[in-house]
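In: build me a model from this:
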Amino acid sequence: MYKITVRQRALRLLDEGLTISEVSRRTGVSRYAIREWRLRTDQGHDLYVAPPRECPRCDEIPRLPEPTAPYSYLLGLYLGDGCISPVGDPAKRVWALRVMCANTWPGLQRECVDAMRAVRPDNKVRLIPLQGCTEVNSHSKHWPCLFPQHGPGKKHARKIVLADWQQEIVERFAKEFVRGLIHSDGSRFTNRVRYAHKDGDRWYEYPRYNFANVSTDIQRLFTDALDRLGIAWKQMNAQNVSVARREAVARLDEFVGPKY
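Out: All right, here's what the predicted structure looks like:
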């Protein structure tokens, strides 16, 4: 959203006789925004109240959610520790996006809040204290539009497939998607391996990442994103994917790192 001073300057330039195109070039503000500001003032409306954002997926011509990078991160959080559930009067069709964040990681809670606000800036984000964790939630009529993986029952009990438009975002912002998945269902820790030595057992330590999810579909989304980024991984068991090679861990450290 443009600052008040920018809006006021743009309107002053219009009053001085400059055209909308000239004001746009001088201020860097889009012509669409300048026209909207002039119309609002001509109609006697408050210049500083932005109209509510409609859902980009409900437009006559559906478009990608913007900004797309926070959406990709939030999608990762949702697939890991998130859910969508109805709230209030069913006739109003309002939904809550809920993401559970451990209290151990306050930085993760802040990033989750920022991502929700970026994707739906006109909807309030709430922090609800629970036992050992905090629920970050936001109410909107459009969460099921933005996360079509929503459905009855637990995610691992149903098919999880990205829509074509989501796949486009994940391919463009694979780092943010992987980061969201690891922040929800992953960890970075030091692995200790004991090995025999002539002077007795010794320990070898190295950092590794682990991603754990019951859903094989979500695991595949995670490993597909790693493949896209050229990061080696290994399937440890039915629920766990490991990233342990030194160069692969270093690559994840560039944009994920330990939770904080």
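
In: make it CA atoms for all contacts and neighbour counts henceforth
Out: Will do.

In: mind checking how far Arg246 is from Ile231?
Out: Between Arg246 and Ile231 the computed distance is 10 Å (C-alpha to C-alpha, to the nearest Å).

In: which residue of those two possesses the greater neighbour count?
Out: Ranked by neighbour count (other C-alpha atoms under 10 Å), Arg246 and Ile231 place Ile231 first, with 19 against 12.

In: okay, and the more buried one sits in which element?
Out: Using DSSP states H and E, Ile231 sits in no helix or strand.

In: what residues does it make contact with?
Out: 243, 248, 251-252 (C-alpha atoms under 8 Å, 6 or more residues apart in numbering).

In: among those, name the ones in helices.
Out: Secondary structure from DSSP state H places 248, 251-252 of those in helices.

In: by neighbours, which of those residues wins?
Out: Neighbour max across these (other C-alpha under 10 Å) = Leu252, 21 neighbours.

In: not counting sequence-adjacent ones, nearest residue to that residue?
Out: Ile231 (7.9 Å; C-alpha to C-alpha, 6 or more residues apart in numbering).

In: mind jotting down where the helices sit in the stretch 101-250 of the chain?
Out: 106-119, 143-146, 164-172, 174-185, 216-229, 246-255 (DSSP state H, counting those that start in this stretch).

In: and those helices as TSV, adding distance to Thr41?
Out: As requested, the helices of the stretch 101-250 of the chain are exported to TSV (distance: least, C-alpha to C-alpha, whole Å):
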stretch	distance to Thr41
helix 106-119	27
helix 143-146	33
helix 164-172	37
helix 174-185	40
helix 216-229	47
helix 246-255	44
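
In: now the other sequence, so there's something to compare against:
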Amino acid sequence: MYDEQTREIALAAMAAGESLNAISKRLGISRAALRDWRDGKVRRTPPSSCPRCGSGRLDRPSYAHLLGPYLGDGCLSRHRRDVYALRIACDDLYPRLIDEAVTAIAAVHPSRPVHRVRAVGYTSVVSYWKHWPCLFPQHGPGPKHRRTIALADWQHEIVAEHPQLFLRGLFNSDGCRVTNWTTRPVAGQPKRYEYPRYLFSNESPDIMHLCQRALDVLDIP
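Out: Reported below is the predicted structural model:
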């Protein structure tokens, strides 16, 4: 589902002679949708059932994975008719992480397309749905580090079930892996040892606490 502003931008570009392929790449809109708009067709699809306020089924492992990048680099923005856009900002230097974000969103909300919107140096992974606020009650005005971020009880349950995936999502957004090294004497000669070190940083003390809590579940000091 696309908001009306995006549709108007696409129609204006078509009227100006821009190709469907170019518009699709620039705005992250499928060419099928562009052809329908060009030909005056409107696709009718049944509304998605929300796992929280409806009878829909939530892919809990994928949601645990998606919760991490949402807390790190995600936001919700409200559009017309109470449709919300979930946006995850991903650095173009890490295409595999972009693919992981797309896969996680598609698993949580499989009935709508996931879009890749290119910008300077990064790609926004975008999905439209009225019920994104149901799945991310942490949504609110202002940066996350300037307000309280607390998980609902049902979110805590999912994170406790899949702490590895939750941590993977967090570290994909605000973590890194480096190679540390040290030397030890072996048979009187110094020998170099290398080992990976994972680092996580976030300006929100609440998100830092959620990361530490998930690490505690896995007995990682």
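
In: drop the TM-score for these two in here.
Out: The TM-score (TM-score structural alignment, normalised by the length of the second structure) is 0.72; 173 aligned residues with a C-alpha RMSD of 2.3 Å.

In: gap between the most centrally placed residue in the second structure and Arg213 of the second structure?
Out: What sits nearest the mean C-alpha location of the second structure, by C-alpha atoms, centre = their mean, is Ile88, with 4.1 Å. Distance of Ile88 of the second structure to Arg213 of the second structure, computed by C-alpha to C-alpha: 23 Å.

In: what does Ile98 of the second structure give?
Out: Ile98 of the second structure is 26 Å from Arg213 of the second structure, by C-alpha to C-alpha.

In: just Arg112 of the second structure next, same as before
Out: 33 Å.

In: what's the answer for His65 of the second structure, then?
Out: His65 of the second structure is 16 Å from Arg213 of the second structure, by C-alpha to C-alpha.

In: quick one: end-to-end distance for stretch 157-169 of the second structure.
Out: For stretch 157-169 of the second structure, the end-to-end distance is 17 Å (C-alpha to C-alpha).

In: so how far is that stretch from its chain's centroid?
Out: 15 Å (C-alpha atoms, centre = their mean, to the nearest Å).

In: got it, and stretch 27-37 of the first structure?
Out: So, by C-alpha atoms, centre = their mean, the centroid of stretch 27-37 of the first structure is 28 Å from its chain's centroid.

In: the residue nearest to Leu252 of the first structure matches what in the second structure?
Out: Residue pairing (TM-score structural alignment): Ile231 of the first structure is matched to Ile220 of the second structure.

In: likewise for Pro67 of the first structure?
Out: Pro67 of the first structure maps onto Asp59 in the second structure, by TM-score structural alignment.

In: how close does the closest residue to that match other than its chain neighbours get to Leu210 of the second structure?
Out: Nearest residue to Asp59 of the second structure, sequence neighbours excluded (C-alpha to C-alpha, 6+ apart): Val108, at 5.6 Å. Distance, Val108 of the second structure to Leu210 of the second structure, using C-alpha to C-alpha: 21 Å.

In: then Phe136 of the second structure?
Out: The value you get for Phe136 of the second structure to Leu210 of the second structure, if C-alpha to C-alpha is used, is 15 Å.

In: repeat for Arg35 of the second structure
Out: Remark: distance between Arg35 of the second structure and Leu210 of the second structure (C-alpha to C-alpha) = 45 Å.

In: neighbour count for these two, which is higher?
Out: The neighbour comparison of Arg35 of the second structure against Leu210 (other C-alpha under 10 Å) goes to Leu210, with 20 against 13.

In: who's in contact with the more buried one?
Out: Leu210 of the second structure neighbours (C-alpha under 8 Å, 6+ apart): none.

In: that one matches what in the first structure?
Out: Aligned partner of Leu210 of the second structure by TM-score structural alignment: Leu221.

In: next: Gly74 of the second structure.
Out: Match for Gly74 of the second structure (TM-score structural alignment): Gly82.

In: any idea how many residues pack against that match?
Out: Using other C-alpha under 10 Å: Gly82 of the first structure sits among 21 other residues.

In: which residue is the nearest non-sequential neighbour of it?
Out: Sequence neighbours aside, Val99 is the residue nearest to Gly82 of the first structure in space, at 4.2 Å (criterion: C-alpha to C-alpha, 6+ apart).

In: are we agreed that that neighbour is in a strand?
Out: Yes - using DSSP: H, G, I helix; E, B strand; the rest coil, the assignment for Val99 of the first structure is a strand.

In: who's in contact with it?
Out: 77-78, 81-83, 112, 135-137.

In: now which residue in the second structure aligns to it?
Out: Per TM-score structural alignment, Val99 of the first structure is aligned with Ile88.

In: looking at Ile98 and Arg213 of the second structure now, which is surrounded by more residues?
Out: Ile98 (21 against 16).

In: now which residue in the first structure aligns to the more buried one?
Out: Aligned partner of Ile98 of the second structure by TM-score structural alignment: Gln109.

In: right, and that match touches Cys101 too?
Out: Yes - at 6.0 Å, Gln109 of the first structure counts as touching Cys101 under the criterion of C-alpha atoms under 8 Å.

In: overlap in contacts of these two?
Out: 134, 136.

In: what is the neighbour count of Arg40 of the first structure?
Out: Residues near Arg40 of the first structure, counting by other C-alpha under 10 Å: 15.

In: how about it, secondary structure?
Out: From three-state DSSP, the assignment for Arg40 of the first structure is helix.

In: next one: it relative to Cys55 of the first structure, how far apart?
Out: In terms of C-alpha to C-alpha, Arg40 of the first structure sits 22 Å off from Cys55 of the first structure.

In: which one of the ones in helices among the contacts of Ile231 of the first structure is nearest to Lys159 of the first structure?
Out: Taking C-alpha to C-alpha as the measure, Lys159 of the first structure lies nearest Leu252 of those, at 27.6 Å.
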